[in-house]
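Visitor: model the structure of this input:
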Amino acid sequence: MVHSTNMMVIYVDHHNQVLSWQGEAADVFGISPEPFATVGMHVMELPWERVVEAAPNLNNTLTVMHTPSGRTLLLSIVKLPRQVMTLDYLLVISRLDMIQMEPNEEDRLQLERNALIRSPKMKKIIDIIHKIANVDSTVLLLGESGVGKTMLARMIHQVSSRSGRPFVAVNCGALPDSLIEAELFGYEAGTFTGGKAEGKRGLLETAEGGTIFLDEIAELPYHVQSKLLEVLQENTFRKVGSVEVKKANIRIVAATNKDLKQLVAQKSFREDLYYRLHVVPLTIPPLRERREEIVPMAQLFVDTFNRRYGRQFFLSQQVQESLLAHEWPGNVRELENMVERMVVTYCEDTEELWKETIGTCDSDFPLELPGKQLPSLKEAKKQLEKELILRAYDLYENTYRAAEALQVDQSTIAKKLKEYRREDASGANKRSKKR
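Guide: Okay, the predicted model is just below:
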């Protein structure tokens, strides 16, 4: 990634006109800082026309170019695999001398998802994220499960001056209470029986200079909350089993789908920590309140899974209408899972089943099989078990809490999820070979 003040992203439609752009480009690229000065402009009017001229025919190409002022820039042309609404490709331009590391696949997908933001509420959130890019204020992301809190946490990191340093994501609900303190803060040699003889550095040290994202912050044990408070107040911490005070040069972004005020009233969450986290609160609206993003986002997921599984699935008008009619209680995560299911089970006769699936995806029972065929009791139990485990994992977002809800061992949930992914991938490969 690159520093945001040295990078510009231009979104271009299939008519080669600029839809929008992000980045502080006036000083670096000689373009007016006012967005309306560039939006609607044809790419040929930009100062790098010879490079951009071939853009629609290029695919993820990196090109070195020079500006009239003598700056050396790197132009990355990202041709989207399938036209998303009117968006056709991205131009990512950065100063070659300021690049710290090459953009990866995750960063590319992040750019594509950013381009799909349509709703006024989400645009306001993105504006705030850019306004706080160069300060280290703590951000608290609020919203239902699956709304995209992790994506926004990553965006906060990417547009900040810390973007060239680590981004470390921690799911506080996924770690056992007995281990989370040692994982976050590390431990000294000889602290634990069976621990590493030389001790271990914690995730706070791993994120040094960068951003640490504490997801499900409400699940953080009470005694660990006081240690996190010290990090926020003093920028210091101590490893488990140590008296040595270490400096913490990190930015903290936290997220939860719980009502922290209520937890404070119940004495299960520290009030002082709540106020330290609540500096810049951002409430992400659920997907049902930003329906203009459902189809573009679904198309992006279709493109992603088509590449992954070697398929050629597309969203028909009828399926798009079904997607828009659904309430999406599981938000973006549910949409992503639903699209993956559609892609991996693709065949010409399944569109009606998909429409039923979208409409009844929160049903207690699997879809009725074609031709009124009944599965064997063994197969029905297996299918019901799969539905329960997938739903529990979707609801609780980690294997430990899903196992607790279903009253089974965590290892059972982890093993079954791995088995389901292997079955889905295997089935997709077989269907691909038949086509």
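Visitor: can we go C-alpha only for contacts and neighbour counts from here?
Guide: Noted.
Visitor: could you identify the helix or strand that succeeds the helix or strand hosting residue 388?
Guide: Using DSSP states H and E, residue 388 maps to helix 377-396. Going down the chain from helix 377-396, the next helix or strand is helix 399-406, by DSSP H and E.
Visitor: report the buried residues of that next one.
Guide: Neighbour-count burial for helix 399-406, counted by 16 or more other C-alpha atoms under 10 Å, picks out 399, 400, 401, 402, 403.
Visitor: please generate a structure for the following sequence too, so the two can be compared:
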Amino acid sequence: MKASEIASKNFLIHSGKTQLSELLGCNQLEGKDFILIIDEVEIKKVLSINTILRELLLGHENISLSEISGEAFVCINSGKFALDILNLDANLVVVIEDNKQPVGIINNLKTIKRFQAVSSTYIKDICHKLYIYDKIHECFEEEIFLSDDNGNIVKINPEAERVMGIRASDVVGKHVSELVNNKILSSSTTVEVLKQKKKVNMLQTVRDGSIRLSTGVPIYGEDNKIHYVLCTSKDVTELVELRKNVEANEITLEQINKKLDLLQEEVFAQINFISKSKEMDYIKQTIRKVVNMDLTVLILGETGVGKEVVAKTIHYLSDRKNSNFVKINCGLIPRNLLDSELFGYESGAFTGANKGGKIGKIEIAHNGTLFLDEIGEMPYDLQIKLLDVLQDNHIVRVGGIERIKVDARIIAATNRDLQQMVKEGTFRKDLYYRLNIIPINVPPLRERLEDLPLLVEYFLKKINTRYHMNKKLNPLVLNEFIKYDWPGNVRELEHLLERMVIMSDSDNVCPKHFEDIININAPMSGKVICTDIIPYKLAKRELEKQLVIKAYEMYKSTYKAAKALEIDQSTVVKILQKHK
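Guide: Here you go, the predicted structure:
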């Protein structure tokens, strides 16, 4: 690199006779660093612009350039390399052509260059940051006030000007209290921050009546003293409106929930979920919580408490209500048939199997609900197959190999103590825990006598409709009902009422009919005693139903009930299915 390539061209050429006053016009000095004094072709002096300005400031406009002391300099040919300058013992170098005509000046080149590069980058960075800060300050949607440690306003943004109806030029330098005194603001957050020396949130009212939420933050210096206070404020009208909307939505949601509750109560009524007791209200609440959660539900309770009603309620309140509700009583179906009833079978799976096979209850319940009543009666070997269904939602039909995907919600019910059965090894522990995710314990009727009047009213209306009667219940009968223990629970109540209505000769069913049927104080003699005349076929059907139901409730097994009654198991199953 040649010396001429790095030399500055910012110089003027004058003769020594030139007066200083002649340099004042036409901006001759602008952008120049030096003046070269040349007489004929020889460079006599080099004057720095700073020297010229100093002389002008001293009032020496009328002196000539030759009278001013110049800078020490050396000349170097423009053909020399820039590196040659390093060997020169001079701070100022004039680069000249062969004809001694100056083409440039070099003054402390390396130092100046390095400083200029660093300082230029630094200044650009600062300017860029200041530009960004100003833009943020201008574009910020909240009002910004910056005050010093005395509370004097240093800066406000355009949004603050617009909202407060003031100009920055009118308030910068003034104390924030003047805004309060002039009714521009109702109070000053800055004053509170300086007083409390911590972040402050407060509401302010602007003179236009709007309410602002103002936040003031102290800015500490390295001396741990407050140097500035930054306050931002925002119109909370939107928040107030939002709060009103939320409250309105809450009211709407409450109305929707009330309407939903009414619709659900209608479903409860349609499924004969008749109750008013706290115990049953708790069960209703549990049902509402779990209806649309595809979790298994285990319904516990004595025989006749209404476990199937609870299961149906869960189904018909859920999103599965438009699909099948499939019930299978694990205690009614012989063990050798329960497998094929549940899982279905392929053609030729066993002797007597239908051609083409048959789908099982689980497949029928696809997208719906499968209600496994008397789950405690399920054979141990089938329990593991049921567990597989619960875990991976697939079945394999009896005699088949194809895995069939099913999506059925499982609800199980039992009147037995499954925990005790687990201890005894007659019920699988893993299946018990899989079923017992949501347990619902339905209390016996004797523990919720509040429900008795409603149930009596419901069943009486149902029985009258069935037999085309219009019989009424003497109020004293209800007193007798309340005293009774109801070992058969709601089912016993329905059957007992039915017998009372049928046996009553008058339209008014009185306590005597109840006493005749129950015969509380007389032990069973083993003989059937007729207390009234009813149609033979009706009596035979009623006796058959009572005997089989009582035997099944006592032995919890169709096989044992059949043995006690000395009839075939299939007959027991048939009668139970007929009267279920």
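Visitor: before we move on, back to that, for the buried residues of helix 399-406 of the first structure, which one is nearest residue 423 of the first structure?
Guide: residue 399 (18.9 Å; C-alpha to C-alpha).
Visitor: count the residues that sit near residue 200 of the first structure.
Guide: Around residue 200 of the first structure there are 18 other residues, counting by other C-alpha atoms under 10 Å.
Visitor: translate it into the numbering of the second structure.
Guide: Under the alignment (TM-score structural alignment), residue 200 of the first structure pairs with residue 358 in the second structure.
Visitor: looks to me like residue 81 of the first structure is in a strand.
Guide: Yes - counting by DSSP: H, G, I helix; E, B strand; the rest coil, residue 81 of the first structure is part of a strand.
Visitor: quick one: it and residue 305 touch, right?
Guide: No - counting by C-alpha atoms under 8 Å, residue 81 of the first structure stays clear of residue 305, with 11.3 Å between them.
Visitor: could you pull out the strands for the stretch 151-300 of the second structure?
Guide: Secondary structure of the stretch 151-300 of the second structure (DSSP state E, counting those that start in this stretch): strands at 153-156, 200-205, 211-220, 226-235, 297-300.
Visitor: could you identify which of those strands is most buried?
Guide: strand 297-300 (a mean of 24; mean count of other C-alpha atoms under 10 Å).
Visitor: how distant is that strand from the center of its chain?
Guide: Its chain's C-alpha centre lies 30 Å from the corresponding centre of strand 297-300 of the second structure when counted by C-alpha atoms, centre = their mean, to the nearest Å.
Visitor: which strands or helices does the helix or strand following it pack on?
Guide: Using DSSP H and E, the helix or strand that directly follows strand 297-300 of the second structure along the chain is helix 307-317. Other elements packing on helix 307-317 of the second structure under the criterion 3 or more C-alpha pairs under 8 Å, 6 or more residues apart in numbering; DSSP states H and E are helix 237-270, helix 278-290, strand 297-300, strand 369-373, strand 409-414.
Visitor: which one of these lies nearest to residue 227 of the second structure?
Guide: Using C-alpha to C-alpha, those put helix 237-270 closest to residue 227 of the second structure, at 32.2 Å.
Visitor: now do that closest one: distance to the chain's middle.
Guide: The mean C-alpha position of helix 237-270 of the second structure is separated from the chain mean by 19 Å, C-alpha atoms, centre = their mean.
Visitor: what stretch of the first structure does stretch 107-115 of the second structure fall on?
Guide: By TM-score structural alignment, stretch 107-115 of the second structure lines up with nothing in the first structure.
Visitor: same question for stretch 124-143 of the second structure.
Guide: By TM-score structural alignment, stretch 124-143 of the second structure lines up with nothing in the first structure.
Visitor: can you give me the end-to-end span of stretch 400-418 of the second structure?
Guide: 31 Å (C-alpha to C-alpha, to the nearest Å).
Visitor: before we move on, what about stretch 358-371 of the second structure?
Guide: Start-to-end, stretch 358-371 of the second structure (C-alpha to C-alpha) is 19 Å.
Visitor: hmm, who's touching it?
Guide: 308, 311, 315, 320-328, 340-347, 397, 406-413 (C-alpha atoms under 8 Å, 6 or more residues apart in numbering).
Visitor: and if we set it to 7 Å?
Guide: Outside of stretch 358-371 of the second structure, the residues within contact range by C-alpha atoms under 7 Å, 6 or more residues apart in numbering are 311, 315, 320, 323-328, 340-346, 406-412.
Visitor: neighbour-wise, which of residue 81 and residue 305 of the first structure wins?
Guide: Between residue 81 of the first structure and residue 305, counted using other C-alpha under 10 Å, the more crowded position is residue 305 (21 against 14).
Visitor: nearest spatial neighbour of that one, chain-adjacent residues omitted?
Guide: In this structure, residue 305 of the first structure finds its nearest non-sequential neighbour in residue 340, 6.3 Å apart by C-alpha to C-alpha, 6 or more residues apart in numbering.
Visitor: what about that neighbour, which SS state?
Guide: Strictly by three-state DSSP, residue 340 of the first structure counts as helix.
Visitor: quick one: map it onto the second structure.
Guide: Using TM-score structural alignment, residue 340 of the first structure lines up with residue 498 in the second structure.
Visitor: which residues in the stretch 451-580 of the second structure form strands?
Guide: Going by DSSP E, counting those that start in this stretch, the stretch 451-580 of the second structure shows strands at 472-473, 508-509.
Visitor: on that earlier part again, residue 13 of the first structure versus the residue nearest to residue 305 of the first structure, what's the distance?
Guide: From residue 340 of the first structure to residue 13 of the first structure the distance is 26 Å (C-alpha to C-alpha).
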